[in-house]
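> only geometry, no sequence info:
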């Protein structure tokens, strides 16, 4: 799965999302020329940052947060002043484009004012949404497949479960051996 990354003067390149988020961000830093000391993120065309800079483990895959074949813009994340309560909070997102659109800049500015609200909204979108946990599934869905582990099912006849009945091969035709008496 690949995505399009746009930066600088509308330069773009492909990036593979079948990797950990931390590896993708490291690759983006090297391609765009951002030093490792600066935090970066990507945003979609509507200016919704994906909050990838908050990922801390290698288990989180980039493909869980980003849609394949979509275009994303690299943004620099600016935090609050050191020594304040907002030191660890993203205050603004600045697109790394020469001439960003007004709509993109405004959307990123609004997101910087309400980062937690945007984070929740981005996690609810199909591209940032992981599968539901079992606590949110209906009771019927939680028990689905329980009997199938031991070869039992409750609702479908045998033909629907495993396909049509198999034919057993016939012994080869030819001269039959006489039975011992």
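Yep, it's here. The shown structure was predicted, so the numbers you read here are calculated from the model rather than taken from an experiment.
> okay, CA-based contacts and neighbour counts for the rest of this
Fine.
> just give me the neighbour total for residue 103.
By the criterion of other CA atoms under 10 Å, residue 103 has 12 neighbours.
> again with the one 5 residues further on
Applying the criterion other CA under 10 Å, we find 22 residues in the vicinity of residue 108.
> for this structure, what's the longest strand?
The residue-count maximum for a strand in the chain (DSSP state E) belongs to strand 71-79.
> count the residues that sit near residue 76.
Neighbourhood size, residue 76 [other CA under 10 Å]: 17.
> skip the chain neighbours and tell me the closest residue to it.
Spatial nearest neighbour of residue 76, excluding adjacent residues (CA to CA, 6 or more residues apart in numbering): residue 40 at 4.5 Å.
> put this beside the first:
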């Protein structure tokens, strides 16, 4: 693995400007958080989105298809379960499902014995699209993280797990 560049970066410039303009602000912990946000938005997301696009998917569709795929056979969930899993409104989910159903990637089927409920089920084409896109995304992200020393990746994972635990505990 290659050693990552540890010199000054764009975030250092932002922090320096803030220190000059607002020396009263405590910015000690801002650098890592700003880098995390920048890396996710400008490095990780574009890599994943490019892999999805190769399979004709955008992030919203990918999220629904892969959520259904990882739910296990029969690859079916209620719209409310999908909304809860993806942390989105039911109205937004309905729009996504309409597009995916029109593309032949999911189908809506009534729940036996409950006229008000239905399941969203992956079609064979939807399962194939989810598998192909998930494989491509995992490969691309793997290529990206393979450039980091293993101990740094492990430290990053540990730090992010800690932050996730703190953030979700304090809600």
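Alright, I've got the coordinates. All of these numbers come straight from a predicted model, not from anything done at the bench.
> overlay them and tell me the TM-score.
In this superposition the chains share a TM-score of 0.23, using TM-score structural alignment, normalised by the length of structure 2; 64 aligned residues with a CA RMSD of 4.8 Å.
> ok, now which ones touch the residue nearest to residue 76 of structure 1?
Applying CA atoms under 8 Å, 6 or more residues apart in numbering, one finds that residue 40 of structure 1 lies in contact with 25, 29, 53, 74-77.
> which one (most neighbours) among those?
residue 74 (24 neighbours).
> I'd say that one and residue 4 touch.
No: between residue 74 of structure 1 and residue 4 there is no contact under CA atoms under 8 Å: 10.5 Å.
> could you report the neighbour count for residue 139 of structure 1?
By the criterion of other CA under 10 Å, residue 139 of structure 1 has 10 neighbours.
> and for residue 46 of structure 2?
Neighbour tally, residue 46 of structure 2, other CA under 10 Å: 13.
> what does the one helix or strand it maps to contact?
Per DSSP states H and E, residue 46 of structure 2 falls inside helix 45-53. Residues from elsewhere that reach helix 45-53 of structure 2 (CA under 8 Å, 6+ apart): 58-59, 62, 133-134, 136-137, 140-141.
> list just the nearest of these to residue 156 of structure 2.
Nearest to residue 156 of structure 2 among those: residue 141, at 14.7 Å, using CA to CA.
> and residue 106 of structure 2, what is it in contact with?
97, 100, 120-123, 126.
> among those residues, who's most crowded?
Within those, most neighbours by other CA under 10 Å means residue 122, with 28 neighbours.
> now the helix or strand where residue 28 of structure 1 lies against strand 71-79, angle please.
Assigned by DSSP H and E, residue 28 of structure 1 falls within helix 21-32. Calculated by axes from the mean of the first three to the mean of the last three CA atoms, to 10 degrees, helix 21-32 of structure 1 forms an angle of 100 degrees with strand 71-79.
> related to what we said a few turns ago, among the contacts of helix 45-53 of structure 2, which ones are in helices?
If you go by DSSP state H, the contacts of helix 45-53 of structure 2 have 59, 62, 133-134, 136-137, 140-141 in helices.
> need the residues you listed in JSON lines (columns: distance to residue 86 of structure 2).
Listed next are these as JSON lines, based on distance: CA to CA, whole Å:
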{"residue": "59", "distance to residue 86 of structure 2": "12"}
{"residue": "62", "distance to residue 86 of structure 2": "11"}
{"residue": "133", "distance to residue 86 of structure 2": "18"}
{"residue": "134", "distance to residue 86 of structure 2": "16"}
{"residue": "136", "distance to residue 86 of structure 2": "21"}
{"residue": "137", "distance to residue 86 of structure 2": "18"}
{"residue": "140", "distance to residue 86 of structure 2": "22"}
{"residue": "141", "distance to residue 86 of structure 2": "21"}
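> mind giving me the ChimeraX select for the residues you listed, buried ones only?
The ChimeraX command for the buried members of these (criterion: 16 or more other CA atoms under 10 Å) is given here:
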select :62,133,134,136,137,140,141
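> list just the nearest of the ones in helices among the contacts of helix 45-53 of structure 2 to residue 164 of structure 2.
Among these, residue 141 lies closest to residue 164 of structure 2 (CA to CA), at 20.4 Å.
> helices or strands next to the strand or helix carrying residue 4 of structure 1 in the packing?
Here residue 4 of structure 1, judged by DSSP H and E, is contained in strand 2-7. The contact analysis (3 or more CA pairs under 8 Å, 6 or more residues apart in numbering; DSSP states H and E) places strand 2-7 of structure 1 against strand 11-16, strand 71-79.
> so which residues of structure 2 form strands?
76-77, 106-111, 114-122.
> most packed of those?
Across the strands of structure 2, averaging neighbours per residue (mean count of other CA atoms under 10 Å) puts strand 76-77 on top, at a mean of 22.
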